[in-house]
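Undergrad: Using only what follows, build the 3D model:
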Amino acid sequence: MNFLRNAILGLLMAGTLHGAPVLAADAAAIEAENQAIKSLLTAIENKDYQQFVEPGTSDFAKLDPAQFQAVAEQIGPRLHAGYQVQRLGDYRQQRYVFSLWKISFKDGGDELVGTLNLQDGKVGGFVLR
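TA: Below you'll find the model as predicted:
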C-alpha cells in the first residue's frame, strides 16, 4: 500500500504551478473542470497515457509514463468497477486556484481526494491523494 500511496502522491503533478492563475470558478469554468476530471479519470481507467496528457499543458505532458502506468494499474480497476466524483470547492495557493474533488468507489474502499488546476482551458495540474 505504501507503493500506491507514494505513487499517487508523486504522480499527476506535472505543471501544477506553471502558467497563468485561473480566476474564481463560474458556471463555464466548473463545466470545463467537470469535463477535465472525467477525461483524466477515464484515461487512468483505460491505462491510456496519451489520453491522460492530451488535455494538458506542455508541462503537464512531461509526466513520466512509468509513473502514470503504476498508478493506473492500481486505480484503474477500481475506476472500472464504478465510481462517483463530487466537486468540493476551490482553494487558492500561491496565486493559483485549484478545484477540490472527492472520488468515491463503488467497492466501498478508501476514497481519493483530487486537486485540479486548469490554465487557459488546459490541465495544468492534477494530483490524487
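Undergrad: only C-alpha atoms for contact and neighbour calcs from this point on.
TA: Will do.
Undergrad: which stretches of the protein form helices?
TA: When assigned using DSSP state H, the helices of the chain occupy the ranges 2-10, 27-45, 49-53, 65-81.
Undergrad: Check the offset of the third one from the chain's centre.
TA: Averaged C-alpha coordinates place helix 49-53 at 12 Å from its chain's average position (CA atoms, centre = their mean, to the nearest Å).
Undergrad: Proceed likewise with the subsequent sequence, for comparison:
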Amino acid sequence: MKTRFLLLALTLLFAPFAHAQDDADPPVQTQKPPEKLAPAVRDAFNLLMTSIQDDDYTGFLVGVDDNFKAALTKKMFDTVVAQMAPRQKNGYEAIYLEQLKRGAYTVHLWKLAFQDGGDDILAEMSLKDGKIGGFFLR
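TA: Next up, the predicted model:
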C-alpha cells in the first residue's frame, strides 16, 4: 500500500512537468540526414578510393586539378596505398557525412569504417569547378 501511495505521490508531483515541453519551442536538431549526393561527387570519390585500393597512381590523378597533381608525388601516393589498401581489401563502408564551403571549394566529408575493427578515418575531398583540389585522410 505504501508503494502505491508513493508512486501516486511521485506521479502527481511530476505530472505538471511532463507536459511543460509541449508549450516550449521544439528542440534544435543537432544532426540532419546528408543531402542528396551528386553523382559526379560520388563518382570522383569512388575513383580516388578505387585507385588507392588498386595502387593506380595514374588513375588517381585523372580528376585532380593541376596544383594537386603537382603536389602529390608517387612516393606520397605509395605511402597512402601501403596504409589504406590492405584495410580496404578487408572491407569497409564509406558513409557520406556532409559538405562544407571553404573559399572557392566545396569540401565533402565521409566516414570510412573498416571491417578490421581498427580506427575509422575521416576522408575529405575538396572540389572546385568539377576538379579535385585536395583529398585528405585523417
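Undergrad: Can you tell me which of the helices of structure 1 is packed in deepest?
TA: Counting by mean count of other CA atoms under 10 Å, helix 49-53 has the highest mean neighbour count of the helices of structure 1, with a mean of 19.
Undergrad: which bit of structure 2 covers that one?
TA: Residues 57-61 of structure 2 are where helix 49-53 of structure 1 aligns, taking TM-score structural alignment as the criterion.
Undergrad: ok, now stretch 64-74 of structure 1?
TA: Against structure 2, the aligned range for stretch 64-74 of structure 1 is residues 73-83 (TM-score structural alignment).
Undergrad: Other residues contacting that stretch?
TA: Residues from elsewhere that reach stretch 73-83 of structure 2 (CA atoms under 8 Å, 6 or more residues apart in numbering): 52, 53, 55, 57.
Undergrad: ok, the residue nearest to residue 77 of structure 1 when sequence neighbours are not counted - contacts?
TA: Excluding its sequence neighbours, the residue lying closest to residue 77 of structure 1 (CA to CA, 6 or more residues apart in numbering) is residue 45, at 6.6 Å. The contact partners of residue 45 of structure 1, taken as CA under 8 Å, 6+ apart, are 72, 75, 76, 77, 78, 79, 80.
Undergrad: at 10 Å instead, please
TA: 39, 71-82 (CA atoms under 10 Å, 6 or more residues apart in numbering).
Undergrad: Pull the number of nearby residues for residue 115 of structure 1.
TA: By the other CA atoms under 10 Å criterion, the neighbourhood of residue 115 of structure 1 contains 24 residues.
Undergrad: For the match of helix 49-53 of structure 1, which outside residues touch it?
TA: Looking at stretch 57-61 of structure 2 with CA under 10 Å, 6+ apart, the contacting residues turn out to be 44, 47-52, 54, 68-70, 72-75, 77-78, 81, 132.
Undergrad: now with 6 Å?
TA: For stretch 57-61 of structure 2, the external contacting residues (CA atoms under 6 Å, 6 or more residues apart in numbering) are 48, 51.
Undergrad: What residue in structure 1 is paired with residue 43 of structure 2?
TA: Residue 43 of structure 2 maps onto residue 35 in structure 1, with residues paired by TM-score structural alignment.
Undergrad: if we can go back for a sec, would you mind checking which of the contacts of stretch 73-83 of structure 2 is nearest to residue 101 of structure 2?
TA: When the contacts of stretch 73-83 of structure 2 are ranked by distance to residue 101 of structure 2 (CA to CA), residue 52 comes first, at 25.7 Å.
Undergrad: which SSE is residue 5 of structure 2 in?
TA: Counting by DSSP states H and E, the element that carries residue 5 of structure 2 is helix 2-18.
Undergrad: Enumerate the positions of that helix that are buried.
TA: By neighbour count with 16 or more other CA atoms under 10 Å, helix 2-18 of structure 2 contains no buried residues.
Undergrad: Off-centre distance for stretch 26-45 of structure 1?
TA: For stretch 26-45 of structure 1, the distance to the chain centre is 9 Å (CA atoms, centre = their mean).
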